[in-house]
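Q: coordinates only, sequence not included:
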């Protein structure tokens, strides 16, 4: 019998001014989405701050809980889900990710796309993503369709409401056992 394979979706709230602003509008508890290839969250990717001290410099990032943006916000709250996938789907996701990794300097944060979601109008620019759009895009390009809408309209809250995802943990990020 083959071992089950999962990818992990991490939704977070750092409590920053940017998150508080988005939260006022969305009324959602979490406003950042990341995808990880292990439960320990050591191989985790998203679109967000390239430099923890500069919220305006955003793009594709390999997130590190202990040295990246999260390290500056020890009170970060989160919810973690897992999605059962096949080896073939993981291989496809890694190929998609490699394109992002190889070209990471070309990718920008799609701030206008965040506004587009609020208007239910997808705003897509080549090489420009926001966090949940990126995670949805990686899944989508790997053949995983969780919603009947474009990745450019997927919000972090859509992951929270997705029945295909299995709940793993909710609470303070740094209290999550798998990262200790």
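A: Yes, it's here. Here the structure is a predicted model, which is why all the values come from computation and not from measurement.
Q: CA atoms for contacts and neighbours, from now on please.
A: OK.
Q: ok, which stretches of this structure are helices?
A: Using DSSP state H, the helices of the chain run over residues 17-26, 69-72, 87-102, 111-118, 131-141, 156-160.
Q: Which of those helices sits closest to residue 81?
A: Closest approach to residue 81 among those is made by helix 156-160 (8.2 Å; CA to CA).
Q: Compare the helices of the chain and give me the one nearest residue 41.
A: Judging the helices of the chain by CA to CA, what sits closest to residue 41 is helix 69-72, at 12.1 Å.
Q: let's bring in a second model and compare:
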């Protein structure tokens, strides 16, 4: 009622000659009209939201169907269709400049190629074996090209201006050096990315995925009794040796793009001669991925590969505890936690990645010198989080 009185007053101010009864009637009609408009807009918005919700359900259903019943041709055709659809969309339907359109189309084609290589080499390998979790990952990869447009054009409205003559004359030598360093760093990063995503590296990474399992133990008894005998002989050595390496393997180089760290592998050794190096790894295509002994020579996979060796003071009892735990893992079984690199979680106790294993052994023996969830530990954390200087640097090996 108060709303009507205010509207009647406004109407009479606009049209003083209008009778009061007519003003009241007009206010009621006007109010009901705008209410109906608002109600109509609200209904339309709800319809849009309901449609979007239904569309999301349908898309999820399609992805689930592809996971359960998809074949290699279906995955490839879906990836090709998405790439073609998005290419036509940005080329014809969207008002972008020519340069941006070309960038997006090239990005879609590149994403399609990576998807096809992944599907053909990892999800559906030539030996005919496939795993459900790889199908799930493959299905999750399908919608990723839709995110490329948002990533590429998120800064498309940014404005860039050429410096004025006054600005140019005020450039200092330090600024020129800084810009030169930035350019050098950008060129090095581009070269590194090109190397990491080379066809050979992608084939090696994707071709190795079908050997892994993040759900069951696939490595059983890879450590021979000779290993435990050699490790037992070094129990009187008052140190456990932590090896942080930059091997240059395809997987290590890919991980380094995300961690922005040079060293991306961690191992343990019970002796100073490094005859008992052990960690979680891919098995070098000799042993199944999981707990395996490592040879120092295997770290040399690129020209500038290097290994940092540190030692941590421990008691004989602590080394015995670690060695006993490693024996139990070797007998029970293990697997490399490849999904844990993303989820930071293990589905089973003995499924770990390298730094997760090293930290877990230190933690079990009560020798961990920093606190962190094992699944969150990166190889360089053993150095960077040594706030109380518990580690002692031994040497660096360059190949």
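A: Structure received. Since the structure is predicted, the reported quantities are computational estimates derived from the model, not experimental observations.
Q: I'd like the helices of structure 1 as TSV, with mean neighbour count appended.
A: Listed next are the helices of structure 1 as TSV, based on neighbours: other CA atoms under 10 Å:
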stretch	mean neighbour count
helix 17-26	13
helix 69-72	17
helix 87-102	15
helix 111-118	17
helix 131-141	23
helix 156-160	20
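Q: Run through the residues that contact the equivalent of residue 7 of structure 1 over in structure 2.
A: Applying TM-score structural alignment, one finds that residue 7 of structure 1 aligns to residue 240 in structure 2. When the contact criterion is CA atoms under 8 Å, 6 or more residues apart in numbering, the partners of residue 240 of structure 2 are 268, 269, 270, 271, 311, 312, 313, 314, 319.
Q: Could you measure from the counterpart of the second one in structure 1 over to residue 43 of structure 1?
A: Going back to what we said before, that points to residue 269 of structure 2. Using TM-score structural alignment, the partner of residue 269 of structure 2 in structure 1 is residue 36. Separation of residue 36 of structure 1 from residue 43 of structure 1 (CA to CA, to the nearest Å) stands at 5 Å.
Q: what's the answer for residue 170 of structure 1, then?
A: For residue 170 of structure 1, the distance to residue 43 of structure 1 - CA to CA - is 19 Å.
Q: Over to residue 22 of structure 1?
A: As judged by CA to CA, residue 22 of structure 1 and residue 43 of structure 1 stand 26 Å apart.
Q: for the closest residue to residue 9 of structure 1 other than its chain neighbours, what are its contacts?
A: Distances taken as CA to CA, 6 or more residues apart in numbering put residue 35 closest to residue 9 of structure 1, at 4.8 Å, once the chain neighbours are dropped. The contact partners of residue 35 of structure 1, by CA under 8 Å, 6+ apart, come to 7, 8, 9, 10, 44, 45, 46, 135.
Q: at 10 Å instead, please
A: Neighbouring residues of residue 35 of structure 1 by CA atoms under 10 Å, 6 or more residues apart in numbering: 7-11, 41, 43-46, 62-63, 80-82, 131-132, 134-136, 138-139.
Q: same deal with residue 94 of structure 1?
A: So residue 94 of structure 1 contacts 37, 88, 100, 101, 138, 142 (CA under 10 Å, 6+ apart).
Q: same question, residue 156 of structure 1
A: Taking CA under 10 Å, 6+ apart as the criterion, residue 156 of structure 1 is in contact with 9-12, 26, 28-34, 131-133, 135-136.
Q: any idea what it aligns with in structure 2?
A: Mapped onto structure 2 by TM-score structural alignment, residue 156 of structure 1 lines up with residue 379.
Q: ok, now how distant is its match from residue 255 of structure 2?
A: In terms of CA to CA, residue 379 of structure 2 sits 11 Å off from residue 255 of structure 2.
Q: just residue 62 of structure 2 next, same as before
A: Distance from residue 62 of structure 2 to residue 255 of structure 2, by CA to CA: 31 Å.
Q: Also residue 114 of structure 2?
A: Residue 114 of structure 2 is 17 Å from residue 255 of structure 2, by CA to CA.
Q: likewise residue 230 of structure 2?
A: Taking CA to CA as the measure, residue 230 of structure 2 and residue 255 of structure 2 are separated by 32 Å.
Q: related to what we said a few turns ago, which neighbours do residue 379 and residue 255 of structure 2 share?
A: Common contacts of residue 379 of structure 2 and residue 255 (CA under 10 Å, 6+ apart): 261, 262, 263, 264, 265.
Q: Before I go, just wanted to say thanks for your time.
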